[in-house]
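Q: got a predicted structure plus its sequence, pasted below:
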Amino acid sequence: MFFKAPNPLSPFLKEIWHWKQVDTESLPWILPSYEFELVFHLTSPPYIYPLTGEPIRLPLAHWVGPQNKRWKIVSTEKLNLISIRFQAGSPYELFKESALTYLNRFPSIENTSFSPFLKLSSLVSESETLNTEGIHKFVASLTEILESYLGEIKPIDANVSFAFHELTNATAGIYEIAKKTGISRKQLERGMKQVYGLPPGELRKMHRILAMIRNPNYYKSEKMETRFTDLAYDYGYTDQSHLIRDFKSVTGYLPKDWFKNFEKMSYFYNS
């Protein structure tokens, strides 16, 4: 189940997920994304398996930074966790840290400069799941912690913020966006990496694909295969083959196979 962020924090928090008894065998790969998450495992945390390299054991409480790689979740136990998803760019505003520091990383909150969040760990450390009262206490404590950061917001540069919103427009071109801002493409790329962790082209590709897979209307549709040309047009692709190429590079699947098999879930565990 998921909860909307409390009203005072909605510009910075997107949603809060509570996962109960989720079987990792049913989950596909973690998808690349420009969004941060803060995750608290209520039971033994799982392992992360990258496409190449050694597996990583996740900490009990950790950040999920921007990702440009796919990962697989493996655990002998079912997952029980709380995941806090932030609005794009808000960790930079709230905590004044470069998103590049967290690129493709899952650092423990104990090893970062976010000691106030350790209070949340104590709320979930003695329970495999949380009841309604426990969730309310967790959200109230989270709200209190985040409100302590609101007095010293670091505004995102107006050009970078404008570029991000333009990039979420399917038809926007990167050169055209840079021209509108009056800064060079290199300056724009540096700013986007600082705030969102990714360069403009990569961010736009991820946004397009994430927007598709988060749309529940596309799942298990009998007419899905006949709609790919329209889907490509709707998301600003010049042709269907470009859409399929981007979709497979991000998800590892062809669109028809993805939408046939996976339900909409939190981006961190990818569906």
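A: Cool, got the structure.
Q: make it CA atoms for all contacts and neighbour counts henceforth
A: Noted.
Q: got the contact list for stretch 46-66?
A: Judged by C-alpha atoms under 8 Å, 6 or more residues apart in numbering, the contacts made with stretch 46-66 from elsewhere in the structure are 32-42, 44-45, 69-75, 77, 79, 99-100, 102-109, 121, 196-198, 268.
Q: ends of it, how far apart?
A: Counting by C-alpha to C-alpha, to the nearest Å, you get 19 Å between the two ends of stretch 46-66.
Q: repeat that for stretch 28-46.
A: Distance between the two ends of stretch 28-46: 14 Å, counting by C-alpha to C-alpha.
Q: one more: stretch 64-72?
A: So stretch 64-72: terminal residues 14 Å apart, C-alpha to C-alpha.
Q: as a check, name the ranges of all helices in the stretch 151-271 of the chain.
A: When assigned using DSSP state H, counting those that start in this stretch, the helices of the stretch 151-271 of the chain occupy the ranges 158-167, 174-181, 185-196, 200-213, 228-234, 240-251, 255-261.
Q: try this one side by side with the last:
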Amino acid sequence: MNHKIFEPQPNLAEWVKCYWTLESSFENTPLKNTIIPDGTMKLIFHYGDTYKHHPEGKESIILPKCFLIGQLTRPYVVEPLGVTGSFVVRFQPNGFLPFANISIKEIQNTAVPLDKLFGKDGGEIGEKILTADATSKRIELIETFLLNRLIDRKNIDNIVKSTVEIILNGNGQFSVNELSKQNNINRRQLTRKFSSTIGLSPKQLSKTVRIQNTLKTLLNKEVTSLTDLAYENEYFDQAHFIKDFKEFTGLTPKEFYGDNLKMSLIFDTKD
């Protein structure tokens, strides 16, 4: 699979983390991929064939060609239906808010078609990106679209922004009480701000960041002991580690270790 990452222009860097593309022939694509929560929302444009989503315990659904995926709180299993060609806009954890016209909290684990999200403008930008002949053109199109929508930007919540930075810099290892104290705000107020701005609670984002950091350790280091890995990432004990790991990946660490790890993380990008 061919996976490339591109930086946003400076005017959008506060909101957009990066762009990335994923391309592969059908023969070289796994039958199913697990997208693991990473604390960010994404606009996805399938200029190749689309994907099917397999919700746990429910009937599978065909995903739209262009959509926003809300914050994930559980593993999101997809299956390619042909040749993969995907262009993705990955927002900062609190980066989609200026572009939102729907409740961010209410679209957790949900694929929202662009025409439902942005009306006629959404359908038009989706069609332009799908028919563009190069990644550079797709980036130019989406950046123009997003910058135009920033005219009515919402006020930045500095408490949320600073708390997100603390969570990211600390690899998700601060408790909500510690986060509240550092920002001089009570826990309930902080949770309410996070819910409306990010679509996750501070605890959910912290757990997500911590598991992503753990997965990157698995991918990039020679791990000899899963117990040591749990303590290295400041889980209370191995049982706590296994519980969180299965919540986000659908598998235990032992089940997940190996090829599943690399194929799942191909949907993640960078710090």
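A: Done, it's in. Given the structure is predicted, the values throughout are model-derived calculations rather than measurements.
Q: quick TM-score on the pair, please.
A: The TM-score (TM-score structural alignment, normalised by the length of structure 1) is 0.83; 259 aligned residues with a C-alpha RMSD of 2.5 Å.
Q: buried subset of the contacts of stretch 46-66 of structure 1?
A: 32-42, 44-45, 69-74, 79, 99-100, 102-104, 106-109, 121, 196-198, 268 (16 or more other C-alpha atoms under 10 Å).
Q: among the residues you listed, which are in strands?
A: Using DSSP state E to define strands, the subset of these located there is E37, L38, V39, F40, H41, W71, K72, I73, V74, L79.
Q: any idea what the third one aligns with in structure 2?
A: Alignment note (TM-score structural alignment): V39 of structure 1 maps to I44 of structure 2.
Q: so which of the helices of the stretch 151-271 of structure 1 is nearest E93 of structure 1?
A: Using C-alpha to C-alpha as the criterion, the shortest distance between E93 of structure 1 and those is 8.4 Å, found for helix 185-196.
Q: check which residues of that closest one are buried.
A: Under the neighbour-count rule (16+ other C-alpha under 10 Å), helix 185-196 of structure 1 has R185, L188, E189, G191, M192, K193, Q194, V195, Y196 buried.
Q: spatially central residue for structure 2, please.
A: The residue lying closest to the centre of structure 2 (C-alpha atoms, centre = their mean) is T40, at 3.5 Å.
Q: which residue is the nearest non-sequential neighbour of it?
A: Closest residue in space to T40 of structure 2, ignoring its immediate chain neighbours: P93 at 4.7 Å, by C-alpha to C-alpha, 6 or more residues apart in numbering.
Q: touching, I82 of structure 1 and H18? I think so.
A: Yes - using C-alpha atoms under 8 Å, I82 of structure 1 makes contact with H18 at a distance of 4.6 Å.
Q: which of those two has more neighbours?
A: Set I82 of structure 1 next to H18 and count neighbours by other C-alpha atoms under 10 Å: I82 wins out with 24 against 17.
Q: dump the residue contacts of that one.
A: Neighbouring residues of I82 of structure 1 by C-alpha under 8 Å, 6+ apart: I16, W17, H18, W19, V39, F40, H41, L42.
Q: quick one on the thing from earlier: the residue nearest to the centre of structure 2 contacts V88, correct?
A: No - the pair T40 of structure 2 and V88 does not pass the contact test of C-alpha under 8 Å, sitting 11.8 Å apart.
Q: as a markdown table, the contacts of I82 of structure 1 with distance to Y49 of structure 1 would be great.
A: Putting the contacts of I82 of structure 1 into a markdown table (distance: C-alpha to C-alpha, whole Å) gives the following:
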| residue | distance to Y49 of structure 1 |
| --- | --- |
| I16 | 24 |
| W17 | 22 |
| H18 | 23 |
| W19 | 20 |
| V39 | 17 |
| F40 | 19 |
| H41 | 17 |
| L42 | 20 |
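Q: that older thread, for the helices of the stretch 151-271 of structure 1, give me a markdown table that also has distance to L94 of structure 1.
A: What follows is these, written out as a markdown table (distance: least, C-alpha to C-alpha, whole Å):
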| stretch | distance to L94 of structure 1 |
| --- | --- |
| helix 158-167 | 15 |
| helix 174-181 | 24 |
| helix 185-196 | 11 |
| helix 200-213 | 21 |
| helix 228-234 | 34 |
| helix 240-251 | 28 |
| helix 255-261 | 35 |
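Q: the equivalent of F256 of structure 2 over in structure 1: neighbour count?
A: Using TM-score structural alignment as the criterion, the counterpart of F256 of structure 2 in structure 1 is W258. Using other C-alpha under 10 Å as the criterion, W258 of structure 1 is surrounded by 20 other residues.
Q: cool, and I61 of structure 2?
A: Neighbour number of I61 of structure 2 under other C-alpha under 10 Å is 12.
Q: looking for the alignment partner of it in structure 1.
A: Using TM-score structural alignment as the criterion, I61 of structure 2 maps onto I56 of structure 1.
Q: try L72 of structure 2
A: Matched to structure 1 by TM-score structural alignment, L72 of structure 2 sits across from Q67.
Q: got the contact list for its match?
A: L31, P32, S33, Y34, L103, N104, R105.
Q: could you rerun that using 6 Å?
A: Remark: with contacts taken as C-alpha atoms under 6 Å, 6 or more residues apart in numbering, Q67 of structure 1 is in contact with P32, S33, L103, N104.
Q: excluding its backbone neighbours, what's nearest K137 of structure 2?
A: For K137 of structure 2, ignoring the flanking residues on the chain, the nearest one in space by C-alpha to C-alpha, 6+ apart is I129 at 7.9 Å.
Q: do the same with D23 of structure 1
A: Taking C-alpha to C-alpha, 6+ apart, and ignoring the residues beside it in sequence, D23 of structure 1 has K78 as its nearest neighbour in space, at 4.9 Å.
Q: what's the spacing between that neighbour and S121 of structure 1?
A: Between K78 of structure 1 and S121 of structure 1 the computed distance is 19 Å (C-alpha to C-alpha).
Q: okay, now G123 of structure 2: neighbour count?
A: Other residues within reach of G123 of structure 2, judged by other C-alpha under 10 Å, total 16.
Q: reformat the buried residues of helix 185-196 of structure 1 as CSV; add distance to E225 of structure 1.
A: Shown next, in CSV, are the buried residues of helix 185-196 of structure 1 (distance: C-alpha to C-alpha, whole Å):
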residue, distance to E225 of structure 1
R185, 37
L188, 37
E189, 35
G191, 38
M192, 35
K193, 35
Q194, 38
V195, 37
Y196, 33
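Q: ok, so of the residues you listed, who is nearest S26 of structure 1?
A: When the buried residues of helix 185-196 of structure 1 are compared for distance to S26 of structure 1, the smallest value, 29.5 Å, is given by Y196; criterion: C-alpha to C-alpha.
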